[in-house]
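> sequence plus the predicted model coming up.
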Amino acid sequence: MANQWQQNWDFEFTEEALAEEIAQAEAEAALAEDGPRAKSVQYNRERNLVEVQLQNGAIFAFPPHLVQGLDTATPEQLDDVWLGGNGQSLHWPSLDADFSLPALVQGIFGSRNWMAELGRKGGQKTSTAKHQAARENGKKGGRPKKAKSSRM
């Protein structure tokens, strides 16, 4: 029976080969747990979006003006993008810009200062709806006054 089993396999079993296969499987499993991985990336000029197709089939896209270092890039520079880190990073060599895909998916588009500036600019934006809401709040007496604390 042992001879029949050995004839069905084309490899010789050794402790070293087994240890190597286990290490390779563990490394691949660790990579799979590190977060999203990209299959491809491209800049879509018509939509003005960087589009990332993930290995799980999902698509993630973002406008370049939100990302530190890409905000003033030309379409030609944005076209020059490639994947690195086994699909975990995006690189624009002509812009000297590198970004972690997991961070981008989480909405982290730059340094803390960059993100604070994005928030500040977003708060300054005006729209018809924002204008109408301010008018309605003004009719109600405006922003309520802060309650005084009763500390003694």
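All right, it came through fine.
> okay, CA-based contacts and neighbour counts for the rest of this
OK.
> now do the helices in this structure.
With DSSP state H applied, the chain shows helices at 2-7, 15-32, 75-79, 101-105, 112-124, 128-139, listed in chain order.
> can you list contacts of the fifth one?
Spelled out, it's helix 112-124. Contact with helix 112-124 is made by Leu66, Gln68, Ile108, Phe109, as judged by CA atoms under 8 Å, 6 or more residues apart in numbering.
> then this one, side by side with the first:
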Amino acid sequence: MNRPMTDAELEAPLDAETEAQIDAALANARDHDDEAVALSATFDVRTRMLLLELKTGQRIAIPQEDLQGISDVDPSQLTDVEILGPGTAIHFEKVMEGFLVDSLRAGIYGSQRWMDGLAQRRRERLQRAS
């Protein structure tokens, strides 16, 4: 369209198919959002684990060594974990590092390069154990 829409066009009712698509998209977004919303985030200094509780009831524990940007930080610097926005991200205030909850839930703890290195270290550990 090469011109701005008129008020009448903007206020015109949507057809049933478009309404159904919008409703489905909104429902899907709500469902997805619940999966990646943190209700609580803490760091356990003793075990060196990031502990998340999600809105779905799922609990996730992630070793500090797996998290890019904080893997080698003194654990006492990680006790101040802040949940950002509606629970979609977390932030370690003292070290200025953050993570998206959706990524953590999906097992993504850093850049592709970081994750490749993490996978390599795990393979090496498994080979030594066998």
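In hand now; what should we look at? Everything numeric in this text was worked out from a predicted model, so none of it was measured.
> would you turn the helices of structure 1 into a markdown table with mean neighbour count and distance to Gln53 of structure 1?
Supplementary listing: those in a markdown table, determined by neighbours: other CA atoms under 10 Å; distance: least, CA to CA, whole Å:
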| stretch | mean neighbour count | distance to Gln53 of structure 1 |
| --- | --- | --- |
| helix 2-7 | 8 | 44 |
| helix 15-32 | 11 | 16 |
| helix 75-79 | 16 | 15 |
| helix 101-105 | 17 | 11 |
| helix 112-124 | 12 | 24 |
| helix 128-139 | 11 | 34 |
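> buried among the contacts of helix 112-124 of structure 1? Make that a PyMOL selection.
Buried members of the contacts of helix 112-124 of structure 1, defined by 16 or more other CA atoms under 10 Å, are picked up in PyMOL with:
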select buried, resi 66+68+108+109
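> so how far is stretch 60-72 of structure 2 off the chain centroid?
Taking CA atoms, centre = their mean, to the nearest Å, the mean C-alpha location of stretch 60-72 of structure 2 is offset from the chain mean by 14 Å.
> nearest residue to the middle of structure 2?
Closest to where the C-alpha atoms of structure 2 average out (CA atoms, centre = their mean) is Val101, at 1.9 Å.
> please name the residues that touch that residue.
Val101 of structure 2 touches Ala36, Val37, Ala38, Gly87, Thr88, Ala89, Ile90, counting by CA under 8 Å, 6+ apart.
> relative to Ala25 of structure 2, how far out is His32 of structure 2?
The spacing between His32 of structure 2 and Ala25 of structure 2, counted by CA to CA, to the nearest Å, is 10 Å.
> what do you get for Leu67 of structure 2?
Spatial separation of Leu67 of structure 2 from Ala25 of structure 2 under the definition CA to CA is 32 Å.
> repeat that for Ser130 of structure 2.
Distance from Ser130 of structure 2 to Ala25 of structure 2, by CA to CA: 48 Å.
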